[in-house]
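Undergrad: Structure here, sequence nowhere to be found:
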């Protein structure tokens, strides 16, 4: 990630480094409480150990969701350290979803290394994901925070929406009649729900009132939708050497991502060719994948996605303004949101 200045706050790179310093030890400590088998897979997935269990110099992903939680707590007038259990919980849920997603999609690469299921088997990866999900709620309960019960209910709602969105995403792979409204609802649930949950949980742990929590949740949810759109664009045109994901993996899996659905709905010669290409009863490979990406762009899916990402970001920032947050953490949240929707990986 490139450094982006946060206006009245710190540079975003500094914010993320501080989040890592605070959250990474707590995340490692939480995962260390798991039984041996799922812990070994989780340690590998997070990049802390290799497939033989040897320690490696790894990092726990970008910790974007924990950053939202800690900044939301500060924005609500609380202290960042009070929201560490919330930050850890949302990161555990996120990685539960990644472990399961890789199995369902058959992806063999994540973060520039082999996916956990491709090393340890699908069953082991699924169980490790289940263990992380269970641990997320235990982390909230063990915090002793007065708002832990409310936070657990909010996290439960976010997880159920995430699962609903993932289910729709899988269903769309088998359909040819998906429209943009359906696809938007899927993406808002699949990705937006957890980012909204991260902001809401952080605000709750920071002592926010109901209205402020709702505005923070909606900020995160709309940011999540913009984030998913940016990710969809990377899933088609991102450089695998930078993203750490297989080239054209979304097209290979016939994902009805928002740029693809926008292109399919364009009613042009290119969209018609794309419909025919995606309707083939065998996996797309090689030149077919390259052509499919070209057709999405020619039918307007790429430009639509870029414009929609910018519009969603502005709507998210309006909710952040409505939340009447403390100025410095609000500025840092806004800068983090801008960076997340203009990334290259």
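TA: Thanks, I have it. Please read these numbers as outputs of a predicted model, since none were measured by experiment. Residues are numbered from 1 along each chain as shown.
Undergrad: from here on, contacts and neighbour counts on C-alpha atoms
TA: OK.
Undergrad: buried set for stretch 301-313?
TA: For stretch 301-313, the neighbour count (16 or more other C-alpha atoms under 10 Å) marks 301, 302, 303, 305, 306, 308, 309, 310, 312, 313 as buried.
Undergrad: nearest residue to the fifth one other than its sequence neighbours?
TA: If you skip the residues right next to it in sequence, residue 306 has residue 230 as its closest partner in space, 7.5 Å away by C-alpha to C-alpha, 6 or more residues apart in numbering.
Undergrad: quick one on the thing from earlier: just give me the closest of the buried residues of stretch 301-313 to residue 25.
TA: Residue 25 has its nearest neighbour among the buried residues of stretch 301-313 in residue 313, at 31.3 Å by C-alpha to C-alpha.
Undergrad: can you list contacts of the helix or strand containing the closest one?
TA: According to DSSP states H and E, residue 313 maps onto helix 301-322. Contact with helix 301-322 is made by 212, 215-216, 218-223, 225-227, 229-230, 233, 258-263, 296-297, 330, 334, 337-338, 341, as judged by C-alpha atoms under 8 Å, 6 or more residues apart in numbering.
Undergrad: Also stretch 50-70?
TA: Stretch 50-70 is contacted by residues 15-16, 19-20, 23-24, 40, 44, 46-49, 80-81, 83-84, 86-88, 90-91, 111, 119, 195, 198-203, 333 when judged by C-alpha under 8 Å, 6+ apart.
Undergrad: Show me how far stretch 128-139 is from its chain's centre.
TA: Its chain's average C-alpha position is 17 Å from that of stretch 128-139, according to C-alpha atoms, centre = their mean, to the nearest Å.
Undergrad: Report the buried residues of it.
TA: Residues of stretch 128-139 classed as buried: 128, 129, 130, 131, 132, 133, 134, 135, 136, 137, 139 (neighbour count, 16+ other C-alpha under 10 Å).
Undergrad: go on, stretch 227-245?
TA: Taking 16+ other C-alpha under 10 Å as the neighbour-count basis, stretch 227-245 is seen to contain the buried residues 227-240, 243-245.
Undergrad: residue ranges of the strands in the stretch 201-345 of the chain, please?
TA: Ranges of strands within the stretch 201-345 of the chain: none, based on DSSP state E, counting those that start in this stretch.
Undergrad: try this one side by side with the last:
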């Protein structure tokens, strides 16, 4: 991830230095086959098990945990159990998401299921989830938030999948309010758990509820930006094919916002989506209409609003948390 603020980039790199040894220790208990797949999923090796130092992910969630602990006066190490847990949950969710969405690429290389097969990838995802729970099983102040995030994640993912079977217009069309609730769970729950567990392990559990809400707002902003990158991002930077969400008929925020404007571009877009995007030309035209109808501008404005809400809560709870604030801002102002 290219961080828009140098303070954020430095903080994440520092946290990653603490995280990786703990992550490696966590997955070392797996069966050798499972450990090999986990190493691939976490960006440490190629599909043959040879060392690999490519894109191993943003490392945002564990950094949120550790920076939250530091912001309440503890050492970053105090939040390592939560940091490892949220990173393992994130890796688990990506392994399963790529199967659900039929995505063949992840971080500029094959997705886990494409490299090893669907069954092995499901098993590896399950192993990562089990290890995540193990990390916080004896720390109830963190387990409360991680378990809540798991429920939210599954609920959000279920809603996202259910959206795909609903029409683009009519009484059953997906509303922006439904989208926001989905994103708050699917993406925000784990960010909320990272922040809340971080302050709890750092010795300030009374801030947990506020940090949980902060993370959910941040997750909505993060997911909206993800949707924008899925349409207008550079695949050489994002590591995923351009227009992939449009190809899958996903109900993303920019498209839903564009349809809601009611103008001529929105009507034309609705007709195209209802008929189906049959080829590359129609997909490109749909992306143009989304922008012309105002979907891109609305998405950016809404992402900025949810980021502002998260930062306001952070300033009220932890006014000296400069690194955490910079990181939160960078999650929205990004290109991958």
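TA: That came through, no problem. All of these numbers come straight from a predicted model, not from anything done at the bench.
Undergrad: Drop the TM-score for these two in here.
TA: Once superposed, the chains reach a TM-score of 0.94 (TM-score structural alignment, normalised by the length of structure 2), with 330 aligned residues with a C-alpha RMSD of 1.4 Å.
Undergrad: does residue 73 of structure 2 sit in a helix, a strand or a coil?
TA: Put simply, residue 73 of structure 2 is coil when judged by DSSP: H, G, I helix; E, B strand; the rest coil.
Undergrad: Map residue 95 of structure 2 onto structure 1.
TA: Using TM-score structural alignment, the partner of residue 95 of structure 2 in structure 1 is residue 99.
Undergrad: Next up, the contacts around the residue nearest to its match when sequence neighbours are not counted.
TA: Nearest residue to residue 99 of structure 1, sequence neighbours excluded (C-alpha to C-alpha, 6+ apart): residue 129, at 5.6 Å. Taking C-alpha under 8 Å, 6+ apart, we find residue 129 of structure 1 in contact with 42, 95, 96, 97, 99, 100.
Undergrad: what about the last one, which helix or strand?
TA: Per DSSP H and E, residue 100 of structure 1 falls inside helix 84-105.
Undergrad: elements contacting that helix?
TA: Secondary-structure packing of helix 84-105 of structure 1 (3 or more C-alpha pairs under 8 Å, 6 or more residues apart in numbering; DSSP states H and E): helix 12-31, helix 64-75, helix 116-120, helix 122-142, helix 148-172, helix 193-205.
Undergrad: Go through the shortest one and flag the buried ones.
TA: Neighbour-count burial for helix 116-120 of structure 1, with 16+ other C-alpha under 10 Å as criterion, is recorded at 116, 117.
Undergrad: how about that helix, aligned to which bit of structure 2?
TA: Aligning helix 116-120 of structure 1 against structure 2 (TM-score structural alignment) gives residues 112-116.
Undergrad: residue in structure 2 matching residue 52 of structure 1?
TA: With TM-score structural alignment as the criterion, residue 52 of structure 1 lines up with residue 48 in structure 2.
Undergrad: ok but that match is inside a strand, no?
TA: No. Judged by three-state DSSP, residue 48 of structure 2 forms no part of a strand; its state is coil.
Undergrad: Against residue 116 of structure 2, how distant is it?
TA: 10 Å (C-alpha to C-alpha, to the nearest Å).
Undergrad: what's the answer for residue 31 of structure 2, then?
TA: For residue 31 of structure 2, the distance to residue 116 of structure 2 (C-alpha to C-alpha) stands at 15 Å.
Undergrad: How about residue 136 of structure 2?
TA: Taking C-alpha to C-alpha as the measure, residue 136 of structure 2 and residue 116 of structure 2 are separated by 29 Å.
Undergrad: Ok, residue 189 of structure 2 next?
TA: Taking C-alpha to C-alpha, one finds residue 189 of structure 2 at 29 Å from residue 116 of structure 2.
Undergrad: do the same with residue 106 of structure 2
TA: Distance of residue 106 of structure 2 to residue 116 of structure 2, computed by C-alpha to C-alpha: 14 Å.
Undergrad: what does residue 285 of structure 2 give?
TA: 36 Å.
Undergrad: Test my guess that residue 22 of structure 2 contacts residue 82.
TA: No. Using C-alpha atoms under 8 Å, residue 22 of structure 2 is not in contact with residue 82; the gap is 11.0 Å.
Undergrad: who has more neighbours, the two?
TA: Set residue 22 of structure 2 next to residue 82 and count neighbours by other C-alpha atoms under 10 Å: residue 82 wins out with 34 against 16.
Undergrad: aligned partner of the more buried one in structure 1?
TA: Aligned by TM-score structural alignment, residue 82 of structure 2 pairs with residue 86 of structure 1.
Undergrad: and if you look at residue 298 of structure 2?
TA: So residue 298 of structure 2 corresponds to residue 304, using TM-score structural alignment.
Undergrad: circling back: could you pull up the contacting residues of the residue nearest to residue 306 of structure 1?
TA: Shown in contact with residue 230 of structure 1 (C-alpha under 8 Å, 6+ apart): 305, 306, 309, 341, 342, 343.
Undergrad: the helices in the stretch 201-336 of structure 2, which residues?
TA: Under the criterion DSSP state H, counting those that start in this stretch, the stretch 201-336 of structure 2 contains helices at 208-232, 235-238, 244-247, 253-259, 264-275, 280-292, 295-317, 322-332.
Undergrad: What lines up with residue 34 of structure 1 in structure 2?
TA: Using TM-score structural alignment as the criterion, residue 34 of structure 1 maps onto residue 30 of structure 2.
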